[in-house]
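Chemist: Quick one: sequence plus predicted model below, questions after.
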Amino acid sequence: MKKFYICFLLLLTVKVIAQTSGVGIGIANPQQKLHLANSVGTVRIEGLDKNHNGYNGGLVRPANVTYPLYVDGNGVLTLKMDPYTNSDGSDAIDNSLLPATNLELLAGDTDGKAETTFYTYNIVVTRPIVLEIKYNISFDVYNNSTLTLINDGGARRISTFYTVDSGTRRYGPASKCYFNNATEGVTGTLYNSSTTYIPLAVGSHAIKFKAEVSTATPSIATYVKLAVDTDAVFMRFY
């Protein structure tokens, strides 16, 4: 009977130590709830390997290729990335549905600039985050709203960027310069792309995608049709 009590006390002591200090594999004094000693090796989860998980490309790519590991809202490890928004090959911004995507700079404008907000994302965050934004915006450049081709030899700069809420700071700026002095004039779709990371506080935020067209002053007439092709927007929280 005495041996039974001694064994019981030893088991109880080990259980208490494991509950308060953590569980160690290959180490006597674990520093976390689960502590693997350096000599033991790494963690293997077969549910994430190439044979059991469709997001692991090991079956079609070399076995030594690695993939990012994410944690979902329940603390579950996953290979699947769920961003806030991802156009993923579809058209993120449709010109035909958004009249504001047409930007016009009139001849003789004194500051040589015109600007518009052509799309807004309204998001709500419940903790401080870092927001990653990638975008690719298409546009065509003409002389006026009747889509007359440019042949005046003047240069135009078309810039895209975004602002946050009522702020004026330009995030993710990208620009292209349009110039054409051909007799008949030609056109072709141009693209602006950018990637940025910005901090956001708890609360509601408006991510406003904007464009600006500028020329020498006084300005020369310019008409820009934005979002004319397949446009891409990707946003992810950290």
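Modeler: Looks like it came in fine.
Chemist: going forward, measure contacts between C-alpha atoms and count neighbours the same way
Modeler: Will do.
Chemist: for Gln23, what are its contacts?
Modeler: Careful, residue 23 is Val; it's not Gln. 30, 32-35 (Cα atoms under 8 Å, 6 or more residues apart in numbering).
Chemist: For those, which single residue is the most surrounded?
Modeler: Neighbour counts for those (other Cα atoms under 10 Å) peak at Pro30, which has 18 neighbours.
Chemist: next SSE after the helix or strand encompassing Leu103?
Modeler: Using DSSP states H and E, Leu103 sits in strand 102-105. Scanning forward in sequence from strand 102-105 by DSSP H and E, the next helix or strand is strand 113-125.
Chemist: helices and strands around that next one, which ones?
Modeler: The helices and strands touching strand 113-125, judged by 3 or more Cα pairs under 8 Å, 6 or more residues apart in numbering; DSSP states H and E, are strand 102-105, strand 203-214.
Chemist: The structure to be compared is supplied as follows:
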Amino acid sequence: MKKFTIMPLIILLNFSLHAQVSGVGIDTSNPQQKLHIASPTGTIRVDGLNSPNNPYNGGGVDKTYPLYVDYNGDLTLKTSAYQNSDGGDAYSTAAINGTVAIIPVVQADDGYETVEITSYNFTVARNTILEIKYSISVEVFQDNLLTIIKDAYARNITNFFTIDTPTLLATTRRYAPSSKCYFNRNDIVSNPAALPDAATGYIYNSGTTYIPLTPGSHTLRFYGTVCSGTNNRATYVRFAGGPDAIFLRLY
């Protein structure tokens, strides 16, 4: 005589029917999504994302890594960037406007000048967040002959981004501003022939920001400014002469 186990079959049919209708529930009979884990301590483990199996997982029992969703909807640890210098020099082409100068008499006596260094264009089909990280080198001189500054006046050098502003206005929002103050006091009054007495090389401005973008086309502009005060002291700033970095990502 054959025995039939009816209860497990009923449970399996009920589970299959319920899964087809609304979703799969773990520790719940009323799943609210296609997969619903109701346990307050429940987690999900994907072996394909762990350290032994995934080259983008850096390992370490006390470390975590961001998880992303790619174009196909697959979970991945790999990041994809719109622009990523990735260890190379981000601003090394002839298209980069790398200088800004204050020239007494020729320019307005306000001690302030600005230049658009470069720009990036985006077209997005949905509301998007743009992530920006940058590091740009700065050199400060008195003129385009690269004369070392010897006066007693400080110079403020700033970098920042704007979005969708064809001209820079005082009211324009400035994203990721970063500034350095250059100062080299040399006794030029009593000893004009004194040695430069200043360190040469690169200083850096670095910044990070997130900008919300609406559907459509957008232009991101990167600026550099120099200020020598109302005395309009001669200043020449060279941007991007050294190794620079840029990282842009759309979410």
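Modeler: Yep, that arrived. Since this is a predicted model, take the numbers as computed values, not measurements.
Chemist: re the thing from before, now do the strand holding Leu103 of structure 1: which range of structure 2 does it align onto?
Modeler: Using TM-score structural alignment, strand 102-105 of structure 1 lines up with residues 99-102 of structure 2.
Chemist: related to what we said a few turns ago, can you give the distance from the strand holding Leu103 of structure 1 to the centre of its chain?
Modeler: 27 Å (Cα atoms, centre = their mean, to the nearest Å).
Chemist: how many neighbours does Gly89 of structure 1 have?
Modeler: 10.
Chemist: ditto for the one 5 residues further on
Modeler: For Asp94 of structure 1, the tally of surrounding residues (other Cα under 10 Å) stands at 16.
Chemist: For it, which non-adjacent residue is closest in space?
Modeler: Ala227 (6.2 Å; Cα to Cα, 6 or more residues apart in numbering).
Chemist: did I read that right, Ala19 of structure 2 in a helix?
Modeler: Yes - under DSSP: H, G, I helix; E, B strand; the rest coil, Ala19 of structure 2 sits within a helix.
Chemist: list the contacts for it?
Modeler: Counted by Cα under 8 Å, 6+ apart, Ala19 of structure 2 has contacts 25, 34.
Chemist: which residue lines up with it in structure 1?
Modeler: So, by TM-score structural alignment, Ala19 of structure 2 is matched to Ala18.
Chemist: still on that earlier bit, would CSV of the contacts of Val23 of structure 1 with distance to Ala174 of structure 1 and secondary structure be doable?
Modeler: Converted to CSV, those look like this (distance: Cα to Cα, whole Å; DSSP: H, G, I helix; E, B strand; the rest coil):
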residue, distance to Ala174 of structure 1, secondary structure
Pro30, 51, coil
Gln32, 46, coil
Lys33, 47, coil
Leu34, 47, strand
His35, 47, strand
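Chemist: all strands of the stretch 51-200 of structure 2, in order?
Modeler: Secondary structure of the stretch 51-200 of structure 2 (DSSP state E, counting those that start in this stretch): strands located at 68-69, 75-76, 83-84, 99-102, 112-124, 128-141, 155-163, 175-182.
Chemist: what residues are up against Ile211 of structure 2?
Modeler: Neighbour list for Ile211 of structure 2: 129-131, 175 [criterion: Cα under 8 Å, 6+ apart].
Chemist: Arg185 of structure 2 - nearest residue in space that isn't next to it in sequence?
Modeler: Counting by Cα to Cα, 6+ apart, the residue nearest Arg185 of structure 2 is Ala152, at 4.8 Å.
Chemist: Show me what that neighbour aligns to in structure 1.
Modeler: By TM-score structural alignment, Ala152 of structure 2 lines up with Gly153.
Chemist: So that match sits against Thr183, correct?
Modeler: No - contact criterion Cα atoms under 8 Å: Gly153 of structure 1 and Thr183 do not qualify, at 9.6 Å.
Chemist: what is in contact with these two at once?
Modeler: Common neighbours of Gly153 of structure 1 and Thr183 (Cα under 8 Å, 6+ apart) do not exist.
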